[in-house]
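>>> Predicted structure and sequence below. I'll ask about it afterward.
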Amino acid sequence: MDAARQQPKLAWRPVLAVAAVAVVVHLVVATRYGWHRDEFYYVITGRHPAWGYVDQPPLTPLLARWAAALPGGVLPLRVFAIACQAGCVVLGGKLAAEFGGGARAQTIAAGAVAASVEFVAASVLFGTPVTDQLVWAAMFVAVARALRLRTTTAWLPAGVIGGIGLENKDTVVVLLLGVAIGLLVWHRDALRTPGPWLAGALAVLMAVPNVVWDARHGWPNLAMAQVLSDRTGGPLGSLAKLPLLLLLAGPPLVVLCVLGVRRLGWGPGHDHRWALAIMATAVVVFTLGGGKPYYPAPALIALFAAGAVRAEMTAGRRRLRWPAVIVLSGLIAVVIGYPVLPARAQNALRALNPTVMETVGWPEFVAQVETAAARMPPGTAILTSNYGEAGALTILGRSEGLGNPVVSGQNSYADWGPPSGSPETVLCVGEFTLPYLHRFWSEVHEIRPITMPDHIRNQEIDQHAAIYECRQPHGTWAQLWPSLRHYD
């Protein structure tokens, strides 16, 4: 067999050792705080099975529903997230092997993924960011393997991964576009074979159910994408935040990314320029589309892998101690991305990563709302301003069991409709303002503001979330509901 087509030997022991360390660190703090608002939403969304939702395809909500059905509260969801992160670590080592790296390069690549701020922070909760990372990592390995083997069947895993990815997150379209551009520019010979075309057809076929759902519902995913772009500030806003990609890589690991770009672009690894094309495509498309800085971050795995190969090749000429670099980056990532500090101390890091603080205070929130609901007429509906509040009341609370339906007009919650009965008396909870509520009810009384323990600040406090008693509606639920719908 041609040497180039031989299976690169994966250094299982060191790579799995790195993954094991990452898993242990994550498990230690996995449930230190509590649920995240997005996790509530994924679980509730999964309880409304469909081929799509206004803000995502169906895969992650379905997995969240399964995980939440297991005992242990939020822990099974976090275990799913940690498993995805461990998979990315192993695939980072595998990709370094596909790029021609030995045991040292594979260990460095696996360590970089395990210590990257982006990969660590995404695994703090279960959701589309961490499952999307696994899809990108698997796609890089599948394409590298297919190009090495040069057989039709070798391309089929890439098609399956692409199809799964499209049923998980719409941004995988950009990943597939990057693969196509990379092949068109540097591997046209591969495009003369049926393999890539069959893989593309397979991915499209697997994505059809979600596409059909989107089309039948008027393409709400596009409207949602526009809302998110506007919130980011459009292309200029994304461009201004693009330097955050260096922070997401992990400041000590930026040099490894530079080495990766050099190897893929001009070094002995230029046969793998297709991987650099994916990174470039992701940065350009997501920036022009007003995407968030972390959208192209999963492509960092290719730079880590290629940089690790170059680091291995130049080990005798450079004094940089990569284990120390990886450990330093890992410490930074853990402090920024994980709830390792007391909540009040973690509050100081909220500007760098607000996600962690969104996992604090939900039981206290539920208790405050249920105390107010107990003083309302039986069957009073609870209308929340966002899906996190509605999910917390549904999963952690007793409101629905006590006859208080919990609804929201945000995103897919709006599709599940208003409650039955009359909106004569409604308990409105969350980031509402008095002028907004007066659009729907003549009489609005603020019962109390939402407070968090230990002076914690999160989205609820920033937006002055409160509990309101609303009476004398300006119509029926059917008449009010279209104006209560909102995407954000």
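Sure thing, it's come through.
>>> use CA for all of it now, contacts and neighbours both
Noted.
>>> Make sure A137 is indeed in a helix.
Yes - assessed by DSSP: H, G, I helix; E, B strand; the rest coil, A137 belongs to a helix.
>>> Now for it, how many residues are close by?
24 (other CA atoms under 10 Å).
>>> What of H217?
Neighbourhood size, H217 [other CA under 10 Å]: 13.
>>> In the stretch 151-300 of the chain, what residue spans correspond to helices?
156-166, 172-186, 188-191, 194-216, 220-232, 234-241, 244-249, 254-265, 273-288, 300-313 (DSSP state H, counting those that start in this stretch).
>>> quick one: buried residues of the shortest one?
Okay, so that is helix 188-191. For helix 188-191, a neighbour-count test (16 or more other CA atoms under 10 Å) marks A190 as buried.
>>> re earlier: pick the most deeply packed of the helices of the stretch 151-300 of the chain.
Counting by mean count of other CA atoms under 10 Å, helix 300-313 has the highest mean neighbour count of the helices of the stretch 151-300 of the chain, with a mean of 28.
>>> how many neighbours does L62 have?
20.
>>> Doesn't it lie inside a helix?
Yes - counting by three-state DSSP, L62 is part of a helix.
>>> returning to what we had before: for D462, which of the helices of the stretch 151-300 of the chain is the nearest?
helix 220-232 (16.4 Å; CA to CA).
>>> now the angle from that closest one to helix 234-241?
50 degrees (axes from the mean of the first three to the mean of the last three CA atoms, to 10 degrees).
>>> What angle do helix 194-216 and helix 220-232 make with each other?
If you take the same axes, to 10 degrees, helix 220-232 sits at 90 degrees to helix 194-216.
>>> List of residues touching helix 220-232?
53-56, 214, 235, 238, 289-292, 487-488 (CA atoms under 8 Å, 6 or more residues apart in numbering).
>>> second one coming, line it up with the first:
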Amino acid sequence: MIAFLRRPEGRTALFVLAVTLVRLIAARWIHLTEDEAYYRLWAQHLAFGYYDHPPMVAWWIRGGMALAGDNPLGVRLFPVLATALASLLAADLARALGGTPRTAMRAAIWYNATLTIGMGGILAVPDAAAALFWIACLCALARVAKGGSPLWWLAAGAAAGLAVESKYSAMFIAPGVVLWLATDRERRRLLLTPAPWAAAVLAVALFLPNLVWNAQHDWITIAKQFGRVAPRKFAPAHVLELLAAQFVLLNPLVAVYAIRGLRLPWRAASPDEARPSLALPILAGAPFAGYLVLHALHATVQAHWPVPLFSGLAVCAAMAVEVRPGGAIARRWRIIGTTAGLVLSAGLLVYMTQTHSRTLAKVDLILALRGWRELSEEVEALRQTQGAGWVGTVGYGTLSQFEAEHRIKAPTIQIIERDRYRFDQAPHPPLQGPGLVVDLARRMDPDDLKRCFATVTLVGELDRGVHGGRHAHYAAYRVEGPKVDVLTAGCPDTPERILNRFRSGS
């Protein structure tokens, strides 16, 4: 065992184990984000599809909660383990593409030194599963490229199908693999064998349940996600935002070496210089990267969208060091950049656990995580005082956080966007008596509520946060006499401006 730990492979495993333990501790003590709390609701009602995404994140949360309980660790258990496995697969891919054990170790470390993975590797979001299955597909294809068994094609197909069952953006791996095959004569011959086509059939079969679910539910997920593809106004400034943000989130050190690595397969090399086989991660990721740039021509690309590409970029960066390691100064900067990424990520995780710190709340970067338990208790007390039989919200995040806190002893519903809850097929009794609608004050307008209820009365103003720090301000309205079937159809005549306020922030 000691001999193994002295080898690069052993040090890689030890490093991944250490950062995983840190993430597990952080996952337990960091409050759920609104999206995580929302996906937790999905896990209460397992289905083959949901309003926003395919079902993988819900299945993972359900499994984690079965093992670790209904708490932040249970919600995040599988995503944290997936980050660990993706780290090991990044090392495996580097080795399969011709890198040394030391390069493989660097790929795993640099993958975790990116800020998106270092800080976000605990989050229970669809990207966690998509990133894992994406790198698993590449690892299987790397075996194919080395002449491995045709069964590796089936492994690649299974990974690709599960990636799409995690997030639709993983569909871009299919044209990426075709591009990789088409750009080399030997690889093109593989298309004449049955294995790639069997892999494609397997991938589609694994994704088919979600397609069937969508067909049965008016294609709501497909319509929502693919509706983003349609171009709107031309705004190329978003491309600069995308590049600048990802340069930072990838870690400037890793980003610089990744750029060098992206050039390696096509750069003229000296006779004594090794040429790494980086065409696979580069070409497989090219269609997705191209789409992100295209999307940025008309809209903002969210910071976490490119995450499936990070493992391949870490491998490219590590390979670039192997080809041209540089001198002592370059080694020193690599140590500084790697350490900075890991320490900064760990520091941010510690900061995110301090949801009750008055000192840190004065300059608050995590207001979205603060004060949900206290707010839930205040809402429950107000509900009882007002004799309300149910609690409503405008935002799905507010509803989800109330549900996760288990403090409100009455039915809770989101009064708009009822399509979000098609996963819950259980019959619900009609809402009884008056209700209490609570949400951020900027989302609430009594005139809007009066379109759905006969009587609307402001009965309270609440704050969520830490005393002495920034606060999120909430309004509470007592409502009676619904004019529509709120539980089934929601408020269909809610003006677009209330939806815009909801989407503008949490």
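Received it, and whenever you're ready, just let me know what you need. Here the structure is a predicted model, which means the values were calculated and not measured.
>>> Any idea what the TM-score is?
The pair, once superposed, lands on a TM-score of 0.85 when counted by TM-score structural alignment, normalised by the length of structure 1; 467 aligned residues with a CA RMSD of 3.1 Å.
>>> Among the contacts of helix 220-232 of structure 1, name the buried ones.
Among the contacts of helix 220-232 of structure 1, those buried by neighbour count (16+ other CA under 10 Å) are Y53, V54, D55, Q56, D214, P235, S238, G289, G290, G291, K292, Y487.
>>> In a helix, I382 of structure 1, correct?
No - checked against three-state DSSP, I382 of structure 1 lies outside a helix; its state is strand.
>>> if we can go back for a sec, of the buried ones among the contacts of helix 220-232 of structure 1, closest to L328 of structure 1?
Nearest to L328 of structure 1 among those is K292, at 25.8 Å by CA to CA.
>>> Contacts only, for V293 of structure 2.
Counted by CA under 8 Å, 6+ apart, V293 of structure 2 has contacts V239, L242.
>>> now do 10 Å
Counting by CA atoms under 10 Å, 6 or more residues apart in numbering, V293 of structure 2 touches P236, H238, V239, L240, L242, L243, P287, A299, T300, V301.
>>> Structure 2: strands as residue ranges?
Under the criterion DSSP state E, structure 2 contains strands at 390-393, 412-414, 435-440, 453-465, 471-482.
>>> Which secondary structure elements does the second one sit against?
If I follow you right, that is strand 412-414 of structure 2. Under the contact definition 3 or more CA pairs under 10 Å, 6 or more residues apart in numbering; DSSP states H and E, strand 412-414 of structure 2 sits against strand 390-393, helix 396-405, strand 435-440, helix 486-489.
>>> give me the stretch of structure 1 that the second one matches.
Right, helix 396-405 of structure 2. Using TM-score structural alignment, helix 396-405 of structure 2 lines up with residues 387-396 of structure 1.
>>> quick one: that stretch to chain centroid distance?
From the chain centre to the centre of stretch 387-396 of structure 1 is a distance of 19 Å (CA atoms, centre = their mean, to the nearest Å).
>>> And for stretch 146-153 of structure 1?
For stretch 146-153 of structure 1, the distance to the chain centre is 31 Å (CA atoms, centre = their mean).
>>> Would you mark the buried spots in that stretch?
A146, L147, R148, L149, T151, T152.
>>> so how far is G87 of structure 1 from the last one?
Look at T152 of structure 1 and G87 of structure 1: by CA to CA, to the nearest Å, they are 26 Å apart.
>>> residues touching the aligned partner of V174 of structure 1 in structure 2, list them.
Here V174 of structure 1 is matched to F172 in structure 2, going by TM-score structural alignment. Under the criterion of CA under 10 Å, 6+ apart, the neighbours of F172 of structure 2 are A160, V164, A284, G285, A286, P287, F288, A289, G290, Y291.
>>> which two in those residues are spaced the farthest apart?
It's A160 and G290 that sit farthest apart of those, by CA to CA, at 18.8 Å.
>>> hmm, back to that, so for Q106 of structure 1, which of the helices of the stretch 151-300 of structure 1 sits nearest?
Per CA to CA, nearest to Q106 of structure 1 of the helices of the stretch 151-300 of structure 1: helix 300-313, 7.1 Å.
>>> so how many other residues sit close to the counterpart of P72 of structure 2 in structure 1?
With TM-score structural alignment as the criterion, P72 of structure 2 lines up with V74 in structure 1. V74 of structure 1 is flanked by 21 other residues according to other CA under 10 Å.
>>> okay, now the closest residue to V74 of structure 1 other than its chain neighbours: neighbour count?
Excluding the flanking residues, the one nearest V74 of structure 1 by CA to CA, 6 or more residues apart in numbering is W35, at 6.2 Å. Using other CA under 10 Å, W35 of structure 1 has 27 other residues around it.
>>> how much space between W35 of structure 1 and M206 of structure 1?
As judged by CA to CA, W35 of structure 1 and M206 of structure 1 stand 32 Å apart.
>>> likewise I108 of structure 1?
The spacing between I108 of structure 1 and M206 of structure 1, counted by CA to CA, is 35 Å.
>>> Which position in structure 1 pairs with V456 of structure 2?
Using TM-score structural alignment, V456 of structure 2 lines up with V444 in structure 1.
>>> again with A96 of structure 2
Checking with TM-score structural alignment, A96 of structure 2 has E98 as its match.
>>> Surely that match and D271 touch.
No - here E98 of structure 1 does not reach D271: they are 11.3 Å apart, not a contact under CA atoms under 10 Å.
>>> picking up where we left off before, right, and the residue nearest to V74 of structure 1 touches E389 too?
No - the pair W35 of structure 1 / E389 is not scored as a contact, 11.4 Å apart, by CA under 10 Å.
>>> Give me the common contacts of those two.
Between them, W35 of structure 1 and E389 share the contacting residues W362, judged by CA under 10 Å, 6+ apart.
>>> got the contact list for I164 of structure 1?
Each residue near I164 of structure 1 by CA under 10 Å, 6+ apart is listed here: L59, D132, V135, A158, V172, A203, M206, A207.
>>> roughly how far apart are it and P209 of structure 1?
Applying CA to CA to I164 of structure 1 and P209 of structure 1 gives a distance of 12 Å.
>>> Next: A154 of structure 1.
Relative to P209 of structure 1, and taking CA to CA, A154 of structure 1 is found at 25 Å.
>>> what sits against P306 of structure 2?
T116, D127, A131, S169, L242, Q246, L250, G285, F288, A289, L292.
>>> tell me which of those residues is nearest to A317 of structure 2?
Among the contacts of P306 of structure 2, and counting by CA to CA, the member closest to A317 of structure 2 is L250, at 10.8 Å.
>>> what's near enough to touch the closest one?
Counting by CA under 10 Å, 6+ apart, L250 of structure 2 makes contact with 110-118, 256, 258, 306-307, 310, 313-314, 341.
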